[in-house]
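1. Let me see the structure of the following:
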Amino acid sequence: MAAATEREKAEKKRLQAFLGEILRVGAIKGFQYFTLYLRGREELLCSIINELKPESGVPLSTHISTEKSSELPLNKSSLMLSIGTQQRLSGLAHMNIGLPPASPSDKEITPVAPDQTLFLIAGYARYNCPYVWIRSHHHRLVNLTHASSADKDNPLKLNATNNWGREEIHLWDILAELVHLCTVPAPRNPFALDLVYFQQLPLADRVTSTGAMVWLLQQILKSSGNKEYTGKVFEDLHDVTKLHFHSMQQWAREKLPQQQQQQQQQRPAGGGYRPGVQRGPTAVYGY
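-> Just a heads-up that it's a prediction; the model follows:
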């Protein structure tokens, strides 16, 4: 009994750490292949581009992952958890309840571009671990020809979520796997940055946004090990760090003189110290 209690505490602690990652990462923008939308404490929406397009003057082959992409759509059994597995994991087989999201995908109100697919990443306390659901363009990813409408809300069978109980899994592990699944051909670096996005931000926003991205890329590198994208993430970290400090210097040059001028204007007349001038009570206190 004591061992089970300790295990439950450890699982809850891990889930809380994952929810903390959702809160910290959910507002960060500036990726090339996906966009995040924070929705509540337990849910994160992720919109991922469907097709990798070549950049001007850059061969597409330089951005393609060496790992073979899956041919879409996949069979339901290979991409989604079966209802039997869901009921076993949820512990609600006696009620015929699996692992549904908080709301069905048919009720999803988040607008999605035609060339993107929306996913829901959630760490519901009742499941005690994270799961991912497709929220749009289901038929592009999975063959649901002979499936019921309820099958659209089956959670995905991902390596990251399957290994949750055995390995240290972070939010960015799930994001990397989703990009590799959704984008064709799969990009070599799922976390590639859109530096133009940062450069076009107002100065104050650029300082905070690049600072947040620097933190996130550092976290990815700390836990990624020797992944295929590690080197590319390091290159992007170098570029965004350089932009961050350049923006900080620019902000200091523009803002510090203004602050000094405001301080001088707010300083009371005659209240400053002048060397060689004797100041008695009348001069200081006005009597």
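
2. Please make it C-alpha for all contacts and neighbour counts, starting now.
-> OK.

3. what's the helix or strand for residue 253?
-> Using DSSP states H and E, residue 253 sits within helix 230-266.

4. what's that helix packed up against?
-> helix 203-224 (3 or more CA pairs under 8 Å, 6 or more residues apart in numbering; DSSP states H and E).

5. before we go on, could you also do this sequence so I can check it against the first one:
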Amino acid sequence: MKLKSIFLSVVTLLAVLFLGACSQSSNGDVNKDQWTTYESNKKITIGFDNTFVPMGFEDKSGKNVGFDIDLATAVFKKYGIEVNWQPINWDLKETELKNGTIDLIWNGYSKTKEREEKVLFTNPYMENEQVLVTKKSSKISEVADMKDKILGAQAGSSGYQVFEEKPDVLKNLVKDQAATQYESFNEALIDLQNSRIDGLLIDRVYANYYLKEQGILADYTIIPVAYDGENFAVGARQSDKTLVENINKAFKDLYKEGTFQEISKKWFGDDVATADVKK
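-> A predicted model of the protein is given here:
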């Protein structure tokens, strides 16, 4: 009985310590503005989906690369802060941020009204839209052709969110009025290639880059979907106001210097900056 009592006491202590840790980030109290802590520690942790090409992903050598990787690195270089890139389950991104295991969500993260209730966003830095990708061999060339067809989407993505919020656009058409959910777009595209799904709701930037890199763009149809356009922004905790202000300032400074454009042209061959960045 004594050993059992000691065991229960240890388990209770560990539970308390775990819950306490969940209210702290690696830098300090998540309920306070932590900019001075980031500056003094010279480190910040960014959560990202390491399969989301070309925004932020792990290449064949195991290195984290992508547009957002380069941009975030340039932003924090201005403040002498090193970025620690933390791969996360994209479906749990806001939970990871709230618990303090990451300090920012930065990886093609679309700014939406629902997400604004949970996080503090920077100014948008890039525009995006949701598209439907199908195999040309399927003869699906417009949204209406998806009637009773199987749709795929990434769990926790803005695409899946708007799919649910605006059922008249696509949801009411597809089989079972539901989408097969995937942890990553890579898995979804493999299923599309193997005809396990008929169409995939996906970010245009990802679809274009992936299909071009694979040399199969000509085999697929990219169909615009009647959802509102999206803006990519960086998500922080509501308390990290100074952090967000400094990221916004760095965006503008990098654009004035031409660094933003260099990074943009490296990954997209064009200047993708929003009006907020160019001001």
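
6. Work out the TM-score between the chains.
-> TM-score for the superposed chains, counting by TM-score structural alignment, normalised by the length of structure 2: 0.29, backed by 137 aligned residues with a CA RMSD of 6.1 Å.

7. ok, back up a step: the helix holding residue 253 of structure 1 to helix 203-224, inter-axis angle?
-> 150 degrees (axes from the mean of the first three to the mean of the last three CA atoms, to 10 degrees).

8. All the strands of the stretch 151-279 of structure 2, in order from the start?
-> Along the stretch 151-279 of structure 2, counting by DSSP state E, counting those that start in this stretch, strands occupy 151-154, 179-182, 199-203, 220-224, 230-232, 235-236.

9. Heading C-terminal from the helix holding residue 253 of structure 1, find the next helix or strand.
-> helix 281-285.

10. Pull out the buried positions in that next one.
-> Buried residues in helix 281-285 of structure 1, counting neighbours by 16 or more other CA atoms under 10 Å, are absent.

11. Stretch 35-50 of structure 1 now?
-> Applying 16+ other CA under 10 Å to stretch 35-50 of structure 1 flags 35-39, 42-50 as buried.

12. do the same with stretch 175-182 of structure 1
-> So stretch 175-182 of structure 1, judged by 16+ other CA under 10 Å, has buried residues 175-176, 178-182.

13. closest to residue 260 of structure 2 out of the strands of the stretch 151-279 of structure 2?
-> Closest approach to residue 260 of structure 2 among the strands of the stretch 151-279 of structure 2 (CA to CA): strand 230-232, 14.7 Å.

14. list the helices and strands that closest one packs on?
-> Checking 3+ CA pairs under 8 Å, 6+ apart, strand 230-232 of structure 2 ends up next to strand 126-128.

15. Please enumerate the helices of the stretch 101-250 of structure 2.
-> Assigned by DSSP state H, counting those that start in this stretch, the stretch 101-250 of structure 2 shows helices spanning 113-116, 158-165, 185-193, 204-213, 241-257.

16. a markdown table for the ones you listed, including mean neighbour count and distance to residue 132 of structure 2?
-> Output for these, formatted as a markdown table (neighbours: other CA atoms under 10 Å; distance: least, CA to CA, whole Å):
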| stretch | mean neighbour count | distance to residue 132 of structure 2 |
| --- | --- | --- |
| helix 113-116 | 11 | 23 |
| helix 158-165 | 19 | 10 |
| helix 185-193 | 19 | 11 |
| helix 204-213 | 17 | 9 |
| helix 241-257 | 17 | 31 |
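
17. Residue 204 of structure 1 - how many residues pack around it?
-> 12 (other CA atoms under 10 Å).

18. any idea how far the closest residue to it other than its chain neighbours is from residue 181 of structure 1?
-> Spatial nearest neighbour of residue 204 of structure 1, chain neighbours left out: residue 251 (7.3 Å); criterion: CA to CA, 6 or more residues apart in numbering. From residue 251 of structure 1 across to residue 181 of structure 1, the span is 40 Å (CA to CA, to the nearest Å).

19. try residue 160 of structure 1
-> With CA to CA as the criterion, residue 160 of structure 1 and residue 181 of structure 1 are 12 Å apart.

20. One more: residue 220 of structure 1?
-> Taking CA to CA, one finds residue 220 of structure 1 at 19 Å from residue 181 of structure 1.

21. do residue 230 of structure 1 as well
-> Taking CA to CA, one finds residue 230 of structure 1 at 18 Å from residue 181 of structure 1.

22. swap in residue 15 of structure 1?
-> From residue 15 of structure 1 to residue 181 of structure 1 the distance is 24 Å (CA to CA).
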